[in-house]
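S.K.: mind folding the following:
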Amino acid sequence: MSQVSLHGKLKYDVEYKTPADQVYEFWSCNFKDIPKACSKIIHSIELLQGCWGKEGSIHVMTYSLVEAMDCKKKYMSLKVIGGNLLDHYRSIKFILEQVTPKGDGASMACWTMEYEKLNENVPDPIALRDAGVNTNKAIAAYLSQA
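M.R.: Next comes the predicted model:
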């Protein structure tokens, strides 16, 4: 009998019509503005600990920890550390792998969602990945209007 892996990764890319620096700055420094960009998906974000745009800061959304940031590489790692997502998953991490320029002022944000399920009966978090895609699309629209 083969053993089911509890670990997984889901990747997604979202095109922005704004420069890579602007996209990364929004995600890393203006995280608090996410509800302005996509209020139908994320209603509020509060700073629980630390400073906006700094490693180690903790946000109240589902309690996410900014685990790592690299402004030069436009890399950021957010780890879920509380909330109802952890009722089904041992760990969930959203990683902004890179934001690359595409020319004409556009850019591509490449994300990876890493997760570990609590048991083999828990489904892969496809709906959560889709919410990540929709959040990025809403932010892309918001930034292109700014």
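
S.K.: please count neighbours and contacts with C-alpha atoms only from this point.
M.R.: Fine.

S.K.: just give the nearest non-adjacent residue to the residue positioned nearest the centre of the chain, would you?
M.R.: When Cα atoms, centre = their mean is applied to the chain, the residue found nearest the centroid is F94 (4.6 Å). The shortest distance from F94 to any non-neighbouring residue, by Cα to Cα, 6 or more residues apart in numbering, is to M113 (4.6 Å).

S.K.: the one you found: what secondary structure?
M.R.: strand (DSSP: H, G, I helix; E, B strand; the rest coil).

S.K.: in a helix, L48, correct?
M.R.: No - according to three-state DSSP, the state of L48 is strand, so it is not within a helix.

S.K.: ok, which stretches of this protein are strands?
M.R.: In order along the chain, the chain carries the following strands (DSSP state E): 7-16, 46-49, 58-60, 64-70, 75-80, 89-103, 106-117.

S.K.: adding distance to C38, write those strands out as CSV.
M.R.: Output for the strands of the chain, formatted as CSV (distance: least, Cα to Cα, whole Å):
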stretch, distance to C38
strand 7-16, 15
strand 46-49, 15
strand 58-60, 16
strand 64-70, 18
strand 75-80, 18
strand 89-103, 17
strand 106-117, 17
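
S.K.: quick one: closest of these to A140.
M.R.: Nearest to A140 among the strands of the chain is strand 7-16; the distance by Cα to Cα comes to 5.1 Å.

S.K.: and the closest one, how far out from the chain's middle?
M.R.: Strand 7-16 sits 10 Å away from the centroid of its parent chain (Cα atoms, centre = their mean, to the nearest Å).

S.K.: repeat that for stretch 99-110.
M.R.: On the basis of Cα atoms, centre = their mean, stretch 99-110 sits 17 Å off its chain's mean C-alpha point.

S.K.: run this one through as well so I can compare:
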Amino acid sequence: MSLYGKLEADVEIKAPANKFHEVFCSRPHHISTMSPDKIQACNLHEGDLGKEGSVIGWNYVHDGEAKVGKQKVEAIDPVNNSITLKLIEGDVLKQYKTFVSKIQATPKGNGSVVHWTFEYEKLNQSVAHPETLLDLAVQMSKDIDSYLTQA
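M.R.: Just a heads-up that it's a prediction; the model follows:
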């Protein structure tokens, strides 16, 4: 049985794809305002917001517990509204050797579809697949959408 895994989820939102992408790319520090019960803080540790190679720190709540993580921005594709983030520090790495998230927003009708992809390597067979983290991402996406589409 492989320690490597991949989970994906789609979230339909009302906000334009480029607006959603812009939040993760250039304004991740605003997510704590948009989804305060899930994200407590987001801070830039290295580089510049919206630039590949920058490092972003997160304080978040997962499964009812306060957690931390640092992600390096590996790739930004403004044409396809996607960003790839590699986890380099934090609580998740207590169970996973590697953890990469890709977030892509694609226009659809009057809104868009946000596609989340988690690619990871578990430290051992007893580690669960990160379904609850994916649920957190889906719920956070809905919170961001609500914030972006409120009058």
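
S.K.: let me see the TM-score of these two.
M.R.: The TM-score (TM-score structural alignment, normalised by the length of structure 1) is 0.92; 141 aligned residues with a Cα RMSD of 1.1 Å.

S.K.: just to revisit the earlier point, what's the counterpart of the residue nearest to F94 of structure 1 in structure 2?
M.R.: M113 of structure 1 maps onto F118 of structure 2 when the alignment is built from TM-score structural alignment.

S.K.: circling back: do you know how far the residue nearest to F94 of structure 1 is from K74 of structure 1?
M.R.: Look at M113 of structure 1 and K74 of structure 1: by Cα to Cα, to the nearest Å, they are 16 Å apart.

S.K.: what sits against the equivalent of R27 of structure 2 over in structure 1?
M.R.: Mapped onto structure 1 by TM-score structural alignment, R27 of structure 2 lines up with N30. Under the criterion of Cα atoms under 8 Å, 6 or more residues apart in numbering, the neighbours of N30 of structure 1 are 52-53.

S.K.: now K102 of structure 1. Nearest residue, chain neighbours left out?
M.R.: For K102 of structure 1, ignoring the flanking residues on the chain, the nearest one in space by Cα to Cα, 6+ apart is M108 at 6.8 Å.

S.K.: likewise for N136 of structure 1?
M.R.: Closest to N136 of structure 1 by Cα to Cα, 6+ apart is V14, at 6.6 Å.

S.K.: corresponding residue for that neighbour in structure 2?
M.R.: Mapped onto structure 2 by TM-score structural alignment, V14 of structure 1 lines up with V11.

S.K.: now swap in N136 of structure 1 and tell me
M.R.: N136 of structure 1 maps onto S141 in structure 2, with residues paired by TM-score structural alignment.

S.K.: could you tell me how many residues sit around that match?
M.R.: Look at S141 of structure 2: counted by other Cα atoms under 10 Å, it has 23 neighbours.

S.K.: again, but for the one 4 residues further on
M.R.: Here the neighbour count serves as a burial measure; for D145 of structure 2 (other Cα under 10 Å) it reads 23.

S.K.: residues contacting it?
M.R.: Shown in contact with D145 of structure 2 (Cα under 8 Å, 6+ apart): 13-15, 20.

S.K.: from K38 of structure 2, how far off is the match of N136 of structure 1?
M.R.: 11 Å.

S.K.: aligned partner of the residue nearest to the centre of structure 1 in structure 2?
M.R.: Match for F94 of structure 1 (TM-score structural alignment): S101.

S.K.: do I have it right that its match meets A75?
M.R.: No - counting by Cα atoms under 8 Å, S101 of structure 2 stays clear of A75, with 10.6 Å between them.

S.K.: give me the common contacts of those two.
M.R.: 84-85.

S.K.: and the residue lying closest to K137 of structure 1 once chain neighbours are set aside, how close does it get to E55 of structure 1?
M.R.: Nearest non-adjacent residue to K137 of structure 1, counting by Cα to Cα, 6+ apart: V14, 6.8 Å away. V14 of structure 1 sits at a distance of 24 Å from E55 of structure 1 (criterion: Cα to Cα).

S.K.: likewise for G132 of structure 1?
M.R.: 21 Å.

S.K.: mean deviation of the longest helix that structure 1 contains from structure 2?
M.R.: The helix that spans the most residues within structure 1, counting by DSSP state H, is helix 126-145. In the superposition with structure 2, the average deviation recorded for helix 126-145 of structure 1 is 0.9 Å (mean Cα distance after the TM-score superposition for structure 1).
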